[in-house]
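Novice: A structural model of the following input is requested.
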Amino acid sequence: MPPTHLFSTPSRWRLRSLPLWLAMALPWPALAEVWQCRDAQGQISFSDRPCPSQGQALDARRLQGNVVEAPRRAAASQPASAATESQARSEPVNDCPGDQELRDMEVRANSRSLGDAERAFMQDEIRRVRQCRKGQGRYSAEDWRISREARAAQSSSNAADARRRAEDMHSAADPAEGERIAKQRRAEQELARPRRPAPCLNGWEPGCARP
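Specialist: Here you go, the predicted model:
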């Protein structure tokens, strides 16, 4: 009886994929009886019985290994890809103003139309931009939009409120700058606190607190 041919095709890619397909389709006992046969015309076929002429038995362990290792390789590559995507999503941004904007800020900081508090704020913003460009803090484009609005408001009546909004933004984006801002605010509050007059020693000192 001629061998039972499972598949017969001259296509090279199909021939290379047949052992793997057979390993997946056949049960374990059948894997030991897979034969690769070659006829007189050189055509290769696969059979579950010994070849009538030229052929060889395929190693069942090699076939099984191909089936097992393929999912393992795919599964091993998935965690690495997932980790790369997660790192890209969680990596913080640090968007900083460019050279031209920094030059414009320096010109504005030297304007005679600004008061002392407004000029000090502009100089602080210049320092913060330079810190950002050196990698300090984690700023977004939205953060610097708040900074630009505050800088533009330094000639208006709501300059103090705009400065506070910008400082709150810097405190959230840069913890080190946030500590400096908090320290500066405590010092300003201490200076603004009304001081109790010193007691009168001889009863005639101007501005002293008499009992």
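
Novice: switch to C-alpha atoms for all contacts and neighbour counts from now on
Specialist: Will do.

Novice: all strands for the protein, in order.
Specialist: With strands called from DSSP state E, the chain shows them at 5-8, 35-38, 44-47, 54-57.

Novice: From the contact counts, what lies against the first one?
Specialist: Spelled out, that is strand 5-8. Strand 5-8 sits against strand 44-47, with contacts defined as 3 or more Cα pairs under 8 Å, 6 or more residues apart in numbering; DSSP states H and E.

Novice: now the other sequence, so there's something to compare against:
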Amino acid sequence: MKRALWGLGLGLALSGAWAQQVWKCEAEGKVVFSDKPCPQAGRPVAERSLRPNVVDAIKPEVVDAAMGRAAASAPAAAPSPGNACPGDGELRGMQTRANSTTLGDAERQFLQDEVRRVRQCRSGQGRYREADWDISREAQAAQTQIGERARQDARLRAEAMHSAADPDEGDRIARRRIAEERLARRQQQAVLRGQNPASTPLP
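Specialist: This is a model prediction of the structure:
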């Protein structure tokens, strides 16, 4: 009984899909199928020759191809989620702190870099999550704490996060560290030679 009902349903599906007359047309050396008579060379196609296998018969794209209709476009893929970036108010607060005269040079430079990274994020650069900016906020707050080591460790954690979220920024951070290491070596060598480290040129 179930087999009979299944066969009846399949037959109805096939008959509905192929009830309309189909024409095989030749246009510019190509063969196309249409539900309208061919404007040039062509002929109607016998219904029995149109029947594909059972599985393909119920696929909409098969019906569209046989009828000469453009296949329905696939649903558009969901857009990739955009960056999670700090808002206008937070950015203004970061700018104010980055210009504070109470900070040391390294701390001020870090906060200014964070302002630049926020702007890059808002322009679509990198792939940030909200949790990433929590790391940045902790590092920013640490720049006013006592203890140079703690401030430096916080900066390193934030820079590691930025390197993972934004490869371009990661390259910039790596190049800056190389330049800083070279400068430190030159200054150390100058001290050993009895020169003034402040007069040592940048690499």
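
Novice: still on that earlier bit, select, out of the strands of structure 1, the one closest to residue 159 of structure 1.
Specialist: Ranking these by proximity to residue 159 of structure 1 (Cα to Cα) places strand 5-8 first, at 83.6 Å.

Novice: Give me the range in structure 2 that the closest one lines up against.
Specialist: When structure 2 is aligned by TM-score structural alignment, strand 5-8 of structure 1 has no counterpart there.

Novice: returning to that earlier point: relative to residue 189 of structure 1, which of the strands of structure 1 is closest?
Specialist: Distance to residue 189 of structure 1, taken as Cα to Cα, is lowest for strand 5-8 among these, at 89.0 Å.

Novice: before we move on, the earlier item: for the strands of structure 1, could you give me a markdown table that also reports mean neighbour count?
Specialist: Below are the strands of structure 1 laid out as a markdown table (neighbours: other Cα atoms under 10 Å):
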| stretch | mean neighbour count |
| --- | --- |
| strand 5-8 | 14 |
| strand 35-38 | 20 |
| strand 44-47 | 22 |
| strand 54-57 | 16 |
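
Novice: Quick one, which of the ones you listed gets closest to residue 112 of structure 1.
Specialist: Per Cα to Cα, nearest to residue 112 of structure 1 of the strands of structure 1: strand 5-8, 91.0 Å.

Novice: so what's the aligned partner of residue 125 of structure 1 in structure 2 up against?
Specialist: Taking TM-score structural alignment, the alignment pairs residue 125 of structure 1 with residue 114 from structure 2. With contact set as Cα atoms under 8 Å, 6 or more residues apart in numbering, residue 114 of structure 2 has these partners: 94, 136.

Novice: Can you give me the neighbour number for residue 137 of structure 2?
Specialist: Counted by other Cα atoms under 10 Å, the residues lying close to residue 137 of structure 2 total 15.

Novice: What of residue 121 of structure 2?
Specialist: Using other Cα under 10 Å, residue 121 of structure 2 is surrounded by 20 other residues.

Novice: go on, residue 166 of structure 2?
Specialist: 18.

Novice: Quick check: the gap between it and residue 160 of structure 2.
Specialist: 10 Å (Cα to Cα, to the nearest Å).

Novice: can you check residue 180 of structure 2 too?
Specialist: On the measure of Cα to Cα, residue 180 of structure 2 and residue 160 of structure 2 end up 17 Å apart.

Novice: same question, residue 80 of structure 2
Specialist: In this view, residue 80 of structure 2 and residue 160 of structure 2 are 24 Å apart by Cα to Cα.

Novice: With structure 1 overlaid, report how far stretch 152-159 of structure 2 is off on average.
Specialist: On superposition with structure 1, the mean distance recorded for stretch 152-159 of structure 2 (mean Cα distance after the TM-score superposition for structure 1) is 0.5 Å.

Novice: any chance you could map the helices in structure 2?
Specialist: Ranges of helices within structure 2 are 2-18, 47-50, 54-57, 60-67, 88-98, 105-122, 130-142, 148-165, 167-192, based on DSSP state H.

Novice: closest one to residue 33 of structure 2 among the ones you listed?
Specialist: helix 60-67 (5.5 Å).

Novice: how big is the angle separating the closest one from helix 2-18?
Specialist: Inter-element angle recorded for helix 60-67 of structure 2 and helix 2-18: 40 degrees (by axes from the mean of the first three to the mean of the last three Cα atoms, to 10 degrees).

Novice: List the buried residues for helix 60-67 of structure 2?
Specialist: Using 16 or more other Cα atoms under 10 Å as the test for burial, helix 60-67 of structure 2 gives 61, 63-64, 66-67.

Novice: dump the residue contacts of the aligned residue in structure 1 for residue 158 of structure 2.
Specialist: Alignment note (TM-score structural alignment): residue 158 of structure 2 maps to residue 166 of structure 1. By Cα under 8 Å, 6+ apart, the contact set of residue 166 of structure 1 is 146-147, 150.

Novice: same thing but 6 Å
Specialist: Contact analysis of residue 166 of structure 1 by Cα atoms under 6 Å, 6 or more residues apart in numbering lists 146-147.

Novice: can you check residue 36 of structure 1 too?
Specialist: By Cα under 6 Å, 6+ apart, the residues touching residue 36 of structure 1 are 45-46, 55-56.
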